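> Here you go, sequence then predicted model.
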Amino acid sequence: MPELPTPDQTPRHRAPDEDEQVPGEDTHCAGDAPPKETTPVGSSPALTDGPRPGYERSADEPVRERLRDIFGISSLGLVIGAFLLHLGFIASYVGAFHQQQPHGLQVSVISDHNWQSYVANQLNAIPGKPVYAYAETDLATAKKMLTERRRQGVYLFNPNGNTDTLLVASSAGSSDAAAVELIFQQVAAKQGRSVQMTDIAPVQPGDSRGITGFYLVTGWLVGGYLMASLVGLSRGGKARNFRRMLWRLALCAVYAVLAGLLGTLIVDQWLGALTGHYWQLAAIGMLLSATASIFTMGMEAVFGVVGVGIAILLFVVLGNPSAGGAFNYEVLPQPWRFMGQWLPNGAGVDAVRSVVYLDGYSLGFHLSAMAWWLAVGLLVFLLAANNTYWGIRRPMDQAD
């Protein structure tokens, strides 16, 4: 009986293009990857000491490398920048709010028999010039200027008695109304008189102290620059090509639309804080959110991660305390009183008040201030955020 072949001697059919292997000859060629070692089925994988690939023991790292990681120029620069930013935050907020000093509160004085001129001169002579009093004769015109925020109070002097009337419009700024009331109560007390205050344009029931618009604007701006900051940190400050840059702008546009619509929905339909002007407020929110996000992306494209700090400096450190939200411009010290209406925060708060309470007075100016910041951010982004190759010839050995 013939012997059966062993498993090692079992013939194998070769592919047509496969060379015959000589027994005992190594088929591994030079330059080929070494054959992988396989672990038999059912056995445990081989264990080894040490960290996984890409990691290293702390003991294996030189002390110089550890110090360089924390105290290197780039890391130390970011730490110093953050430290200065937080000091600026404290200085700006405390500087703006620690001591309100009313200055130049414009008040109309109305009376009979030319008493308005006498009273106005007495008010203008108060040390520190807390008010600028104007002698007026037309009460209807004075009320109109009060509701348009061109006046902070209307003082009705009664020459035939000891009780006068002060008209204010808290919807144009509750801090202005409170400051005017305090000043006239102090003046009247010195003259042995009393003052009755009448609010001819109060805030809506859900808008306590008239600061809902300030928090709404702050939310739109914070959301805009936060979204742009996260995109820049995760994907880089500059886009890889022109189309990706356009996609980033499209992202800002979509985000701005959603922020404006949903933010207004919360304060209008859900909370009932600011009602009756949904689409106007939503449009303001879209403009503010787009301004914050595009400006932040432009700063990131030029300055990298430092651009996020610049956005925080503008929208938080400088913008919030000077926005005229908690305290109106007339009771803020300089330079917050001057800068407020020119920054996106103040322009946004003024635009919201103009739509809700002032029948659109000066709305065009406030929108122009916001649009200017949007245009600056868009221009910087378009010039600096694009890595597109425009077809310019270069030497072959020049790096990309």
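Sure, I can see it.
> When you work out contacts or count neighbours from here on, use the C-alpha atoms and nothing else.
Will do.
> Measure how buried residue 84 is and give me the count.
Neighbour count of residue 84, defined by other CA atoms under 10 Å: 11.
> same check, this time on the one 3 residues further on
Counted by other CA under 10 Å, the residues lying close to residue 87 total 12.
> what do you get for residue 100?
Neighbour number of residue 100 under other CA under 10 Å is 16.
> What residues does the residue nearest to it when sequence neighbours are not counted make contact with?
The shortest distance from residue 100 to any non-neighbouring residue, by CA to CA, 6 or more residues apart in numbering, is to residue 331 (5.3 Å). Neighbouring residues of residue 331 by CA atoms under 8 Å, 6 or more residues apart in numbering: 100, 101, 102, 103, 175, 176, 179, 337.
> Residue 320: what secondary structure?
Taking DSSP: H, G, I helix; E, B strand; the rest coil as the rule, one finds residue 320 in the coil state.
> hmm, back to that, quick one: the residue nearest to residue 100 from residue 271, how far?
Here the criterion is CA to CA, to the nearest Å. By it, residue 331 lies 29 Å from residue 271.
> same thing with residue 139?
Counting by CA to CA, the gap from residue 139 to residue 271 is 36 Å.
> Same question for residue 166.
From residue 166 to residue 271 the distance is 32 Å (CA to CA).
> Which one's more surrounded, these two?
residue 166 (22 against 13).
> pretty sure the more buried one is touching residue 198, no?
Yes - look at residue 166 against residue 198 with CA atoms under 8 Å: they come within range, at 6.1 Å.
> So the residue nearest to residue 145 when sequence neighbours are not counted: helix, strand or coil?
In space, residue 145 comes closest to residue 151 once its chain neighbours are excluded; the distance is 5.6 Å by CA to CA, 6+ apart. Three-state assignment for residue 151 (three-state DSSP): coil.
> next up, a second structure to put side by side with the first:
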Amino acid sequence: MTAETSTTADGTAAGPVRVEPNAFRRWYSGLHPSLQLIGLQLWLPLFFIVGFCLCYIAAFHAPHPHDVPVAVVGSSSELQTVLDESSPGVVDLRSYPDVAAARDAVTAGRVAVAYDPGADAIYTASAHQYQVAALIPALITPAIEARGGAAPAVTDLAPLPPYDEYGTVSMYLMLAWCIGGYMVAMFIGLMGAPLRHRTRTTVIVVGGALISLVTNVLAGPVVGAVQGHLGELFLLGWGWIIAIGLAVNGISYFVGRFVALPAMIVFVFLSMPASGGAYPAWFMPQPFAWLNNVVVGSGITEMLKRVLYDVGPGYGRGLTMMACYAVVGVVLMIVGKMWWENRRIRRIVSGRTTMFIDAQNANRDFLAAERDEVLRRHGLVSTDTGTINALPFDERDDLDERTAGDMFLGSTNGLEDDTLDTRPISTRPGR
């Protein structure tokens, strides 16, 4: 229901004037209150399946290598020509002066693999990218043999341990932290809008510590997918959950109960495919390949690989991303709180409501009436003070009468036209 403020002849405000809702809103308000609430939340599963298809299926249905950086000790022009003819646009060879520099580039994640023609060797780091370590040597070996070279031997500079054979632990830890961070802040946004910044931030910090502790204890000592590093992983997860929580908390001021939509887009649907956890950016289509530079999943995954296996670019990039998301969240909190309060005042003054608020109010009234009906059926009545008394015997003649129910419009009996299956309560007069 909406309203507009009218004015008197002397220009003073005379209070809100009720404006009739449109035809759809009038029809919708006639449905059962509980059905109204359900209908107003069905956007979430629809959004979820659309996001899943457009992000996960679109990103992973046909990963294909493109512009994969490969280090070559010495000159790479001749081999690049052969690769461009056999696999155009797939491999980007980069010359390095010596083997040590090429090997460092592999373990740091700057290149996929390194090839040393002098030693007929290919160096990989499966702990950084298992898919790359498995596919790229097989891709460039035929080109090496085509130019007269011997089939190179493959040396894994950072092999994966047996408890993480395919290198997926970092991806799932990242996903757990992302979901934990956005869900803590999401419920704050849904139910804690009037809370002060200090209270909301405290909930995020405490909730983040609990989620990080539980996640790392389960992944490590309980499941055995991680060996050691419990303290480092706890601090790392805690920091990322706080950063994500602050960002989602700031967003919640602007989108209200729809906070799950931007939160899941940014921190789940885009972050996971672009993180490099499942496939590196060199295998992903656009825009996921570019998003690898900015999504939290990328920063978390690379930091996890550094903690667990001492591979990847190090902590600088991840810490910078963490700080940026936290700062953005704090700025959104400060600005969003003022915007939300101004918007709330305008709604109160104008008397405007939303369909969701109307449905909540209708459902509250319905549940109160249903509660009174249940009590009446058992010879009880609730007073204005909240006490429950027994009905006088002369007022119990119609206790067995039923009101016909309606599947959509509802009734005092609820959605189903059945007698409530509750046990009778024996009462004594005067008690």
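Received, thanks. Note that this is a predicted model, so its numbers are computed, not measured.
> Got a TM-score for the two of them?
The TM-score (TM-score structural alignment, normalised by the length of the first structure) is 0.70; 319 aligned residues with a CA RMSD of 3.3 Å.
> Give me the neighbour count for residue 294 of the second structure.
15.
> corresponding residue for it in the first structure?
With TM-score structural alignment as the criterion, residue 294 of the second structure lines up with residue 342 in the first structure.
> And for residue 114 of the second structure?
Checking TM-score structural alignment: residue 114 of the second structure goes with residue 154.
> The helix or strand hosting its match vs the second structure, average offset?
Following DSSP states H and E, one finds residue 154 of the first structure within strand 153-156. Mean deviation of strand 153-156 of the first structure relative to the second structure after superposition (mean CA distance after the TM-score superposition for the first structure): 1.6 Å.
> Okay, the residue nearest the centre of the second structure and residue 183 of the second structure: tell me how far apart.
For the second structure, the residue nearest the mean C-alpha position is residue 264 (3.7 Å; CA atoms, centre = their mean). As for residue 264 of the second structure, its distance to residue 183 of the second structure is 9 Å (criterion: CA to CA).
> can you check residue 47 of the second structure too?
16 Å.
> Can you get me the centre-to-centre distance for the strand holding residue 154 of the first structure and its chain?
38 Å (CA atoms, centre = their mean, to the nearest Å).
> Quick check: next helix or strand after it?
As the chain continues past strand 153-156 of the first structure, the following element, by DSSP H and E, is strand 163-168.
> who does that next one touch, helix- and strand-wise?
strand 153-156, strand 194-199 (3 or more CA pairs under 8 Å, 6 or more residues apart in numbering; DSSP states H and E).
> Can you name the element that comes right after it?
helix 174-190.
> quick one, that next one and strand 163-168 angle?
For helix 174-190 of the first structure against strand 163-168, the angle by axes from the mean of the first three to the mean of the last three CA atoms, to 10 degrees is 170 degrees.
> mean shift of helix 174-190 of the first structure relative to the second structure?
Mean for helix 174-190 of the first structure is 2.7 Å (mean CA distance after the TM-score superposition for the first structure).
> got the buried residues for that helix?
In terms of neighbour count (16 or more other CA atoms under 10 Å), helix 174-190 of the first structure has its buried residues at 174, 175, 176, 177, 179, 180, 181, 184, 185, 187, 188.
> what's stretch 52-68 of the second structure aligned against in the first structure?
Using TM-score structural alignment, stretch 52-68 of the second structure pairs with 89-105 in the first structure.
> I would like the residues contacting stretch 289-296 of the first structure, please.
Contacts for stretch 289-296 of the first structure (CA under 8 Å, 6+ apart): 220-229, 249, 252-253, 255-256, 259-260, 307-308, 310-311, 315, 370-371, 373-374, 376-378, 380-381.
> Give the PyMOL command for selecting the buried subset of those.
PyMOL command restricting these to the buried ones, with burial defined by 16+ other CA under 10 Å:
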select buried, resi 220+221+222+223+224+225+226+227+228+229+249+252+253+255+256+259+260+307+308+310+311+315+370+371+373+374+377+378+380+381
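> Mind checking which of the contacts of stretch 289-296 of the first structure land in helices?
With helices taken from DSSP state H, the overlap with these comprises 220-229, 249, 252-253, 255-256, 259-260, 307-308, 310-311, 370-371, 373-374, 376-378, 380-381.
> quick revisit: how about the nearest residue to the residue nearest to the centre of the second structure, chain neighbours excluded?
Excluding the flanking residues, the one nearest residue 264 of the second structure by CA to CA, 6+ apart is residue 182, at 7.7 Å.
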